[in-house]
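Enquirer: Test case, fold it:
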Amino acid sequence: MKKLALLFVLASGLVFSQTKSLKVVSSKINWWGYKVAKTEASSHQGTIDLSSGTVILKNGQLAGGSFVLDMNSINATDLSGEYQTKLNNHLKNGDFFEVEKYPTGTFKMMLLRKNNKPDFNYIITGNLTLKGSTNAVTFPAKIEVKNGVLTLTSDKFTIDRQKWGVSYKSTMKDIVIKDDIDLQVTLSAK
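Expert: Below is the predicted model of the structure:
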């Protein structure tokens, strides 16, 4: 009889442990790339869109998530007209992201832990896949869940593009571009 009562208590606890999926309804990924030489055009910035994404809430708290990046959407926002088109095409072709071969990237959250900084209350670690290569990235983020809506805003964080094979195919030209790319993510899901 005690075993039956224990099973009932355990089963009841599972009912109250609620897990649900939320779809990403808006998102923005900002990027910054830099040249080694400090000139007027020593950096570029832009955006990449998510094509889809899902976050997992457990008992009202973020417990995981996975996201698909639309690499065809890469867009330099610091330029316009012909120069913007040239840079966008340059980033999409075989010199950098090879979007015809790798049209999407992915990010899957693997670990989420509390951070004692109020501006960025969590540290997120996940696997970022670009151009068929997967590497772990870690960054601070502010995460809030209110009325069934999750909002996430990351601090600016840095990745080394070489780890994903994102390199200018000409060795001489690749050394004038810094390996570091800065990223900053904002999204909401409901």
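Enquirer: contacts and neighbour counts: CA atoms only from here.
Expert: Fine.
Enquirer: Pull out the buried positions in the helix or strand hosting Gln84.
Expert: Applying DSSP states H and E as the criterion places Gln84 in helix 81-92. By neighbour count on 16 or more other C-alpha atoms under 10 Å, the buried set for helix 81-92 is Leu87, Asn88, Asn89, Leu91, Lys92.
Enquirer: for comparison, sequence B:
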Amino acid sequence: MKNTVKIAMLLVLAITVASFSALKTKKVDVKTSQITWTGHKVTGQHDGTITLKDGSLEFNGKVLVGGEFTMDMTSINTTDLEGKSKVKLDGHLKADDFFGTDKYPTATLKFTKVEGGATDYTVTGDLTIKGITKPVTFNMTVAEGTAKAAFKIDRTKYDIKYGSASFFDDLQDKAIYNEFDLNVSLKF
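Expert: As a prediction, this is how the structure comes out:
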């Protein structure tokens, strides 16, 4: 009886050690990874980039199980404009009525739940912008050292209400839609 209990305990210990040893954290290459955004308004849209400050993906074997990222919001950049128009919009996006980058220089995303396997996943995470944390859910594809996701963020949930028809009347063609698109390609 004592030998059976010892063998059972050793098996449980071996399985536990094996499951922890299969967990691997892979740093994301911030120089080759890319985050692009698109903001929509009644009269069109603007496009740009945000630099990833750091990030990592966690795998159990080859299966994605977690991730954590920090975006440098001071790097927010408009790519569809040039000259004075670009400088003006970039400055406005960094101002308090948008991302307030002097007070909130980073935004973070921490995965809280990952479902799926092989290459296709549904990820839920806590996204923090301007010190406000809200859950987001999106699809992510992971293959050949690259993780890709495209999703929408409702900026008003993060106290970014400038130009929102949900909060201001009579904006007409100056209204900016509440949701903006993020497209992410992470190399690891």
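Enquirer: ok, back up a step: nearest to Val166 of the first structure, of the buried residues of helix 81-92 of the first structure?
Expert: Of all the buried residues of helix 81-92 of the first structure, Val166 of the first structure sits closest to Leu91, with 9.4 Å by C-alpha to C-alpha.
Enquirer: what residue of the second structure matches up with the closest one?
Expert: In the second structure, the residue equivalent to Leu91 of the first structure is Leu93, according to TM-score structural alignment.
Enquirer: Same check on Lys3 of the first structure?
Expert: That one, Lys3 of the first structure, aligns with Val5 by TM-score structural alignment.
Enquirer: you'd agree its match is in a strand?
Expert: No. Val5 of the second structure is assigned helix when assessed by DSSP: H, G, I helix; E, B strand; the rest coil, not a strand.
Enquirer: Give me the nearest residue to the aligned partner of Ala76 of the first structure in the second structure, chain neighbours excluded.
Expert: Using TM-score structural alignment as the criterion, the counterpart of Ala76 of the first structure in the second structure is Thr78. Leaving aside its chain neighbours, Thr78 of the second structure sits nearest to Gly48 (4.1 Å; criterion: C-alpha to C-alpha, 6 or more residues apart in numbering).
Enquirer: Next, count neighbours for the aligned residue in the first structure for Ile35 of the second structure.
Expert: Aligned by TM-score structural alignment, Ile35 of the second structure pairs with Ile29 of the first structure. By other C-alpha atoms under 10 Å, 18 other residues sit near Ile29 of the first structure.
Enquirer: In contact with Ile29 of the first structure: list those residues for me.
Expert: Thr47, Ile48, Asp49, Leu50, Leu183, Gln184, Val185, Thr186 (C-alpha atoms under 8 Å, 6 or more residues apart in numbering).
Enquirer: Put together TSV for those, with secondary structure and neighbour count on each row.
Expert: Listed next are these as TSV, based on DSSP: H, G, I helix; E, B strand; the rest coil; neighbours: other C-alpha atoms under 10 Å:
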residue	secondary structure	neighbour count
Thr47	strand	18
Ile48	strand	20
Asp49	strand	18
Leu50	strand	21
Leu183	strand	21
Gln184	strand	18
Val185	strand	18
Thr186	strand	17
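Enquirer: of these, closest to Val24 of the first structure?
Expert: Leu50 (8.8 Å).
Enquirer: For that closest one, give its distance to Lys156 of the first structure.
Expert: 17 Å (C-alpha to C-alpha, to the nearest Å).
Enquirer: again with Thr129 of the first structure
Expert: From Thr129 of the first structure to Lys156 of the first structure the distance is 19 Å (C-alpha to C-alpha).
Enquirer: ok, these two, which is more surrounded?
Expert: Between Thr129 of the first structure and Lys156, counting by other C-alpha under 10 Å, Thr129 is the more crowded of the two (18 against 15).
Enquirer: Please identify the helix or strand for the more buried one.
Expert: Going by DSSP H and E, Thr129 of the first structure is in strand 120-130.
Enquirer: what's next to that strand, contact-wise?
Expert: 97, 102, 104-116, 134-143, 154-155, 164.
Enquirer: and if you look at stretch 181-188 of the second structure?
Expert: Outside stretch 181-188 of the second structure, the residues that touch it by C-alpha under 8 Å, 6+ apart are 26-30, 32-39, 145-153.
Enquirer: hang on, the earlier thing: restricted to strands, list the contacts of strand 120-130 of the first structure.
Expert: Of the contacts of strand 120-130 of the first structure, the ones assigned to strands by DSSP state E are 104-116, 134-143, 154.
Enquirer: Now restrict those residues to buried residues only.
Expert: Among these, those classed as buried by 16+ other C-alpha under 10 Å are 104-110, 112, 134, 137-143, 154.
Enquirer: mind checking how far the residue nearest to Ala143 of the second structure when sequence neighbours are not counted is from Gly61 of the second structure?
Expert: Spatial nearest neighbour of Ala143 of the second structure, excluding adjacent residues (C-alpha to C-alpha, 6+ apart): Thr119 at 5.9 Å. Noted for Thr119 of the second structure: a distance of 13 Å to Gly61 of the second structure, by C-alpha to C-alpha.
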